[in-house]
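Q: this one's sequence-less:
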């Protein structure tokens, strides 16, 4: 269905008119998809802390009015010119980053950081014409990270839409659009713990729990959760965490505590908080010679990572990751299939939240 045969759709959306002010349910007009775009009917959407962070607009350039939301599942309503991998009726997940398929990153087996479609939190328009597809009585409404799923209909670049198994429950797999893949992939694709190894997970929020699930799937025998909130340990047990450390309970740096617990350090560490101190601790708690630390959390813009160079020279490895190193269009359908086959229980366990 080309964009010459579809019309503007009027629907409801939760609009943020000002930073930190309650969202307002409004009737918005959603324009047809242009070339390379897809219009989705959003059936389920969830809330990520990133939505809250940019809604608060603390330390960022405010961009309002805006429609937030980026963890969602829906059905393709129409497609723009040139879109061939999607058609109306397909079940799909929109993702805040994309896969154009043509740039060096997309062609690399080692990267998922598409030159064209990687996340841009300062962009409030579509990339091909710098215009919004949302409006209220003629006033343009800004997009958010190319998804804006707090709307019954949204327009997304086709490279940011993953076609998935229509039998997958959209109310469950929608959370794969962001946090779950970010944590799960950080462990499975980047840290790559070996069976029987030890893994420390810093931060037991949704991303950290997904990272712990990745360690469980990988066969790690010791999964140590590190968090300032001790009550999180009980829930974390369902995701494979079998030991817990609260830094506030100790009078020495937590990396030293973990090193003493594990005879010199853990084999892998995954940091999921965004705290610069947690990042340093995660790196310094891995074992010399083979330890790998993976940074997932996003730090404040003025933070600086500081550690002694000998920690690197002693053959510890520090890595970063973006969206768990998953390519959205290529890899996300496979992650959904693994869930459908029961490989990962993460989404089922999320019912405990």
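A: Structure received. The structure presented is a predicted model; accordingly, all values stated were derived computationally and were not measured. Numbering: from 1, shown residues only.
Q: For the rest of this, base every contact and every neighbour count on C-alpha atoms.
A: Fine.
Q: And the helices in the stretch 1-150 of the chain?
A: Under the criterion DSSP state H, counting those that start in this stretch, the stretch 1-150 of the chain contains helices at 49-56, 104-107.
Q: Take the ones you listed and write them to CSV, including mean neighbour count and distance to residue 343.
A: Shown next, in CSV, are these (neighbours: other Cα atoms under 10 Å; distance: least, Cα to Cα, whole Å):
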stretch, mean neighbour count, distance to residue 343
helix 49-56, 16, 27
helix 104-107, 16, 27
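Q: Make TSV from those helices and add distance to residue 199 to it.
A: Output for the helices of the stretch 1-150 of the chain, formatted as TSV (distance: least, Cα to Cα, whole Å):
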stretch	distance to residue 199
helix 49-56	25
helix 104-107	29
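Q: Only the buried residues of stretch 69-83, if you could.
A: 69-80, 83 (16 or more other Cα atoms under 10 Å).
Q: quick one: terminal-to-terminal distance for that stretch?
A: The first and last residues of stretch 69-83 sit 23 Å apart, counting by Cα to Cα, to the nearest Å.
Q: Check it against this one:
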């Protein structure tokens, strides 16, 4: 029998979310029914709802992709999960069989590109609903592929493991896994939302000697320093282009520059701020669909590297549980980054808070 679940539904791009009950399918072959306990509000959700990610999401549907929950039913063929397991849904599947899964060079999986996101797992008033990013965690219950769920320890708080479903992992992993920042390195982080502040923590864990935190909001400085930043730069007050300023204060540019805003302009600034002979510019923020990046190619010939990071490079079922262990060992702080906890009824308020730049991470508690 279908499960009745409360959900926030996006019927069309840039339309108000509908809060109502939906019918969630029973889990099929290789699928798992999960009771979502907490879901985070990520800027990617806002972009999807506003219709800025037409190549990645399908309407009508249930948004959301950052969550933690408990397995309540497993479908045929599921072998790695059981009722009662605590899990984190994750955008990057890990089938464990494809060439991508066998490679340490990527956290992508070929099962991400099979068109499975076109499959609907729920309905509202007779209309079938897609799951945004093949997850759709703005629903109290959801059906997910086994290969999209990371089984994690049961003593970790749901609101914190939810954050590891996207934002925190994206930031931490960019420094720890993708860039592999060396001890003693100089790092600049542009954009101090939840992802950027997680990059700061990742750089601190790696032993970076200098972490330059950059944001136009001066109120972010105290938290950035708490996360491990050694300096704070407000681009509005420096009197020159950010890239040139960072080159000036570092001598030749930062060894690693992380762009965590998702705009072409800041990616260009980040590239300009990168050490001209060996620096790595890491694109972490997600620009809107269709944007193109003009950069001077000669700087690549001199030795700069321009690299992207997909959800921090962490693999779903093998990498995320390790991050949860490190969280519980006290290596990094997520609790300080969760600045609001709201019920599902206030999810639209939470999205408006995000638009206004209020807080770091808001989570919905079911």
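A: On my side now, so go ahead. Because the structure is predicted, anything quoted here is derived from the model rather than measured.
Q: neighbours around the aligned residue in structure 2 for residue 133 of structure 1, how many?
A: In structure 2, residue 133 of structure 1 lines up with residue 121, judged by TM-score structural alignment. Neighbourhood size, residue 121 of structure 2 [other Cα atoms under 10 Å]: 24.
Q: gap between residue 121 of structure 2 and residue 293 of structure 2?
A: Per Cα to Cα, residue 121 of structure 2 is found 37 Å from residue 293 of structure 2.
Q: Ok, residue 328 of structure 2 next?
A: As judged by Cα to Cα, residue 328 of structure 2 and residue 293 of structure 2 stand 39 Å apart.
Q: Pick out whichever of those two has more residues nearby.
A: More crowded of residue 328 of structure 2 and residue 293, by other Cα under 10 Å: residue 328, with 16 against 10.
Q: Settle this for me: the more buried one is touching residue 157, isn't it.
A: No - with contacts defined as Cα atoms under 8 Å, residue 328 of structure 2 does not count as touching residue 157, sitting 9.3 Å away.
Q: which non-adjacent residue is nearest the alignment partner in structure 2 of residue 284 of structure 1?
A: Residue 284 of structure 1 maps onto residue 272 in structure 2, with residues paired by TM-score structural alignment. Spatial nearest neighbour of residue 272 of structure 2, excluding adjacent residues (Cα to Cα, 6 or more residues apart in numbering): residue 243 at 4.7 Å.
Q: Can you find the partner of the one you found in structure 1?
A: Checking TM-score structural alignment: residue 243 of structure 2 goes with residue 255.
Q: Check the mean deviation of the one helix or strand that match maps to from structure 2.
A: Using DSSP states H and E, residue 255 of structure 1 sits within helix 254-261. Averaged over the aligned pairs, helix 254-261 of structure 1 sits 0.7 Å from structure 2 after superposition, using mean Cα distance after the TM-score superposition for structure 1.
Q: which residues touch the very next helix or strand once past that helix?
A: Once helix 254-261 of structure 1 ends, the next helix or strand along the chain (criterion: DSSP H and E) is strand 268-271. Residues outside strand 268-271 of structure 1 that contact it (Cα atoms under 8 Å, 6 or more residues apart in numbering) are 186-187, 191, 193, 197-203, 208, 211, 278-279, 282-283, 285-286, 291-297.
Q: buried stuff in the helix holding residue 255 of structure 1?
A: Buried residues in helix 254-261 of structure 1, defined by neighbour count with 16+ other Cα under 10 Å: 254-259.
Q: Packing partners of it?
A: helix 276-284 (3 or more Cα pairs under 8 Å, 6 or more residues apart in numbering; DSSP states H and E).
Q: what about the helix it packs on, how far off from structure 2?
A: Helix 276-284 of structure 1 differs from its equivalent in structure 2 by a mean of 1.6 Å after superposition (mean Cα distance after the TM-score superposition for structure 1).
Q: what about the helix or strand that that helix is followed by, how far off from structure 2?
A: With elements assigned by DSSP H and E, the helix or strand that comes after helix 276-284 of structure 1 is strand 292-295. After superposition onto structure 2, strand 292-295 of structure 1 sits on average 1.1 Å from its aligned residues (mean Cα distance after the TM-score superposition for structure 1).
Q: No further questions, thank you.
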